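A.B. asks: Structure of the sequence below:
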Amino acid sequence: MSGLFAEPGMDTNQPETPPHVRRLPEVIVNRIAAGEVIERPAAAVKELVENAIDAGARRLEVSLAGGGVDRIIVTDDGVGMSADDLALAVDRHCTSKLRDETLVHISTLGFRGEALPSIGAAARLCITSRPRGESGAWRIRVEGGKVSPVEPAAGAPGTSVVVEDLFFATPARRKFLKSARVEGRHAENVVRRLALAVPQTAFRFVLDERVLFDLPAQDMAARSAALLDASEADGFLEISGERDGMTLSGFICPPSVHRSTANGQFMLVNGRPVVDPVLKTAVRVAYRRVIEPGRHPVVALMLTVPPDRVDVNVHPAKTELRFADEASVRSLVIGTIQRALEHGAGSVGVRPVLSSAPRQARIWYPPEKGAAPPIPAPAFHAPAPEGVRFAEGRLQFGDAPAARTLPPVAMPSPGAGWDAPVVSAPPATGQAEPAYGASLQPAAADHPLGAAIAQVLDTYILAVAADGSLVLVDQHAAHERLTHERLRAQFLSGHVQAQRLLVPDVVDLPRVQVELLLARQPTLEKLGVEIEAFGGDSVLVRALPAMLRSSDAVSLLRDLADELEADENGAPDEMAALDGRLDAVIARMACHGSIRAGRRLSVEEMNALLRQMEETPRAGTCSHGRPTWLKLSKADLEKLFGRR
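C.D. replies: Model prediction:
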């Protein structure tokens, strides 16, 4: 039958000649290798900026045109290269950075010697470099893998690299690139992450003749805040932790500050920017109970690991790592972040800057119904009542200030609870109203949420902090978090109560998942899940948490097994399949057991709520991840009113 499809004149009986193994030309080898190292313009930018940092640059400028496809220019003031160094720099696997042939103690960002040859194989590359102390510079050109001789040139001390017409020699790769806008955004993200690694180096990034950022040399806190677009007003927190010879430092934002993507998460391992799944998963777990589903926290983490316990030679891009002990790394990140988030509202999101003299808070209410009509303002400058000071001698609105204030209330002690029933009784008939203009006690410095001064719409509490900032609290969301934490502590203080099934369920799973579940039997029992082996590929479920009365044992175990397989270092109490369902039930109980919107509170009750928020973990968000309070500083208010 094969002869029916043979071409005329073809001898179908002859055996097919086997292909011969041949050595590929060096140009083709370099172009194939370039596809691994330089997958898009951002990868080329990354390699060039890393070279500049390793050269000791203190000032670095990156300029892109056409998203980096048309042109990339990276200029630095580093040590520069001689003519001999330039000739070797564009040859594959030539580097000045690798001092340890065991690939263990790697202290530089680059070490493979592949970046410049890969770029030169796929684009038009021109390098001009002048060593410090030399009177002249040298230049070398590479186009599509063809190297030109080194020649003298004019140039400032340092190195300038120009890449033009990227992927002109590999058109198959070029046609799969995104738009110039998308490619430029990827390159910007890469430069931002590298800028975090060396805050002592000034960075300037220009995209299509627009300066996107120009950062001076600064400390890590200022650099992190600038790159994350966060500030102390957002509750920018410094964190630190240590475990098994590893240290973690950095800065995180409270759960109320989040993004739609993970672009706001910057991670350094031994000073190297990485995109590591272990670290990303740990951050997600640490924020899981306090952030809205589908949103991503904003963090800048710096992890230091002994060099012999991490492998950076995993991928040519050098953004992936292998940790010798992933479980310890995960525990360090989760524990450090959660400790910072559990200090209560007083530490997360409120960072008072106290003045030498605390301000006093006053609030003016409109006259109540049935109150006496306002007294017309006298034509002369009447003295203000004792204890009240106005900027003007009299008000210019035609009315005297007819208003009442909340009575002075002593700040509750830090241990004041919120367990008393919420009852707000109106003032007794005939009770004297306080003199208008009476001032509340100043908010104490150790009470960052301040003193309550009013309740708006019987739903929102207004308070004034010690620095004069205005604090707004959603009373239902805040009390929901307090109730949630109390209920969760009760349920998890010991073993979660289990409800035995009348008929045990048999769940068939892959053998790997069965082994993962059985290895965590003790932890599962504490959470109210009792299982046992039932054959090689099955698990017998005898009990589930009593709180999950209507749960399907089969779907629960399968979801939990899938999550444990995807994250082998995770614990069952960190998995959404089980802990998430328990937490959802607790959240519903907390929601129904909390004070409702529209409930009028007394000033004592409002202050008691504020004090307990300051001491309750994760009080910055409710059980659903929404913020429980907002803070408006003087600068925020001036911005709202167009003063700045």
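
A.B. asks: make it CA atoms for all contacts and neighbour counts henceforth
C.D. replies: Noted.

A.B. asks: centroid residue for this structure?
C.D. replies: residue 298 (2.1 Å; Cα atoms, centre = their mean).

A.B. asks: quick one: contacts for that one?
C.D. replies: Contacts for residue 298 (Cα atoms under 8 Å, 6 or more residues apart in numbering) come out as 228, 252-253, 257-259, 262, 264-265.

A.B. asks: Can you give me every residue that contacts residue 99?
C.D. replies: Neighbours of residue 99 in contact, by Cα under 8 Å, 6+ apart: residue 106.

A.B. asks: Quickly find the element holding it.
C.D. replies: Remark: residue 99 resides in no helix or strand, with elements defined by DSSP states H and E.

A.B. asks: measure it to residue 110 for me?
C.D. replies: Separation of residue 99 from residue 110 (Cα to Cα, to the nearest Å): 12 Å.

A.B. asks: Nearest spatial neighbour of the residue nearest to the centre of the chain, chain-adjacent residues omitted?
C.D. replies: For residue 298, ignoring the flanking residues on the chain, the nearest one in space by Cα to Cα, 6 or more residues apart in numbering is residue 264 at 4.8 Å.

A.B. asks: quick one, helices of the stretch 451-600 of the chain?
C.D. replies: 475-492, 511-519, 521-526, 553-566, 581-592 (DSSP state H, counting those that start in this stretch).

A.B. asks: what angle do the fourth one and helix 511-519 make?
C.D. replies: By that I understand helix 553-566. Orientation check (axes from the mean of the first three to the mean of the last three Cα atoms, to 10 degrees): helix 553-566 against helix 511-519 gives 100 degrees.

A.B. asks: Sequence B follows; please return its structure for comparison with A:
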Amino acid sequence: MAKVVVLEKDVADKIAAGEVVDRPASIVKELVENSLDAGATRVEVELEEGGRRRITVTDNGCGMMLEDAVLALERHATSKIRAADDLYAIRTLGFRGEALPSIAAVSTLRILTCAEGEETGIAVTVERGEVSAAEQRGAPRGTQVTVTELFANVPARLKFLKAVPTELSHIVDLVIRFALSYPDVAFRLSHNGRAVFASQGSGDPLNTVVAAYGREVAREMLPVDSGEGAPVRVQGYISRPAVTRTSRSYQSFFVNRRLVRTPILTRALDEAYKGYVPAGRFPIACLFVTVDPAVVDVNVHPTKMEVRFAAERDVFQAALRAARQALAGANLAMPALPPRVEQSIQVQTAGERPAVAPPPAPSAGSGAPVGEALEDPFAGLVVREPVADLAPKGK
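C.D. replies: Next comes the predicted model:
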């Protein structure tokens, strides 16, 4: 009898899902990346019980036709690449065509979407990886994906989920970092019906820093820019040496707007701050690396959180030079902040930041509406700082 067998589809799907979906935060990451790739200017994330009971991501992106929505549920079906050569110049956040089928394999998935120019939308329901319903339905332009019954068919994985506050903290941290990378997109995150975080989407990176870290911290941030013309450009903000934290969880790194973990930028910051901060203290940082997509490999890890550079030394030197220049001019005038609004809010904190006022509300005409859920996306705004590292395994 043969010892080697071909696994059944549902078994293979669950194995593949384990590489992509390990907790609610990983689902939020995949869905928000799809929204951003769809050109959304507003993204709303709604959670119940830390995402364990329900995750809903709504956007005002390009939406999908019926055939695309159904095909997107097939593994390795994607609109973002066409050939193997495309892998060497990736300009989108997603590209493998694994997110939706992986999520659908371990949950009940509902998609409500309407493509631009269409009079009606479509609703698709997927249970345990199989499409159970697909029908036309009225919907605003964009896409809404709802995930329920997460890991109901994989009880072993369900047991490894942490308490609601822990799972929520990973999602809060993730959404904040998306907002930092996309200051031109308005984000809203709510939990059990209560607003947790919102960004204005004004396009001003410093405005997003205020929403993410608070006004008092934002006053102590130094602009960083390695300059134009070089193959690698590093921009962003780093904190003055007097403003540090006890972990690196307040350091956010992005490569071509993709949230990543990279020891290259970590080492560059450590080197730049030598002599400025004591051992065991780490600056707050938000750094953006812009390079030709052809010289960075983002297809090295299932989560797409790790990247490889063709010229790592160039990236290191650009980041080090930019950070040192910013620190050398630390006695310059503090950056101008957005004006205060008259009414302050109660800030939920889990760390070291003092209470602050939120950034001003967006103008009535800014951005396209997502639907009723986003008619007043910043009402009851609560600013919250990141409280956890980037969803490390086993935490």
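
A.B. asks: Deepest in the core, which of the helices of the stretch 451-600 of structure 1 is it.
C.D. replies: helix 475-492 (a mean of 21; mean count of other Cα atoms under 10 Å).

A.B. asks: Compare the contacts of residue 298 of structure 1 and tell me which has the most neighbours.
C.D. replies: Tallying neighbours with other Cα atoms under 10 Å puts residue 252 at the head of the contacts of residue 298 of structure 1, with 27 neighbours.

A.B. asks: Map it onto structure 2.
C.D. replies: Mapped onto structure 2 by TM-score structural alignment, residue 252 of structure 1 lines up with residue 238.

A.B. asks: just how off-centre is the helix or strand where its match lies within its chain?
C.D. replies: Using DSSP H and E, residue 238 of structure 2 sits within strand 233-239. Its chain's average C-alpha position is 18 Å from that of strand 233-239 of structure 2, according to Cα atoms, centre = their mean, to the nearest Å.

A.B. asks: packing partners for the next helix or strand after it?
C.D. replies: Following strand 233-239 of structure 2 in sequence order, the next helix or strand is strand 244-245 (DSSP H and E). Packing partners of strand 244-245 of structure 2 (3 or more Cα pairs under 8 Å, 6 or more residues apart in numbering; DSSP states H and E): strand 282-283.

A.B. asks: on contacts alone, who are the packing partners of the strand it packs on?
C.D. replies: Using 3+ Cα pairs under 8 Å, 6+ apart, strand 282-283 of structure 2 sits against strand 244-245.

A.B. asks: mean per-residue distance, the strand it packs on to structure 1?
C.D. replies: When structure 1 is superposed, strand 244-245 of structure 2 averages 1.6 Å from its matched positions, counting by mean Cα distance after the TM-score superposition for structure 1.

A.B. asks: next one: stretch 173-180 of structure 2
C.D. replies: So stretch 173-180 of structure 2 averages 1.3 Å relative to structure 1 (mean Cα distance after the TM-score superposition for structure 1).

A.B. asks: if we can go back for a sec, counterpart of the residue nearest to the centre of structure 1 in structure 2?
C.D. replies: Structural alignment (TM-score structural alignment) places residue 298 of structure 1 against residue 284 in structure 2.

A.B. asks: what's the answer for residue 144 of structure 1, then?
C.D. replies: Per TM-score structural alignment, residue 144 of structure 1 is aligned with residue 128.

A.B. asks: so what's the nearest residue to that match once chain neighbours are set aside up against?
C.D. replies: Leaving aside its sequence neighbours, residue 128 of structure 2 sits nearest to residue 105 (Cα to Cα, 6+ apart; 4.9 Å). Shown in contact with residue 105 of structure 2 (Cα under 8 Å, 6+ apart): 10, 13-14, 17, 127-129.

A.B. asks: let's go with 7 Å and repeat that
C.D. replies: Residues near residue 105 of structure 2 by Cα atoms under 7 Å, 6 or more residues apart in numbering: 13-14, 17, 128-129.

A.B. asks: how about the helices in structure 2?
C.D. replies: 9-20, 24-37, 66-71, 99-105, 155-159, 164-181, 205-213, 215-218, 263-272, 312-328 (DSSP state H).
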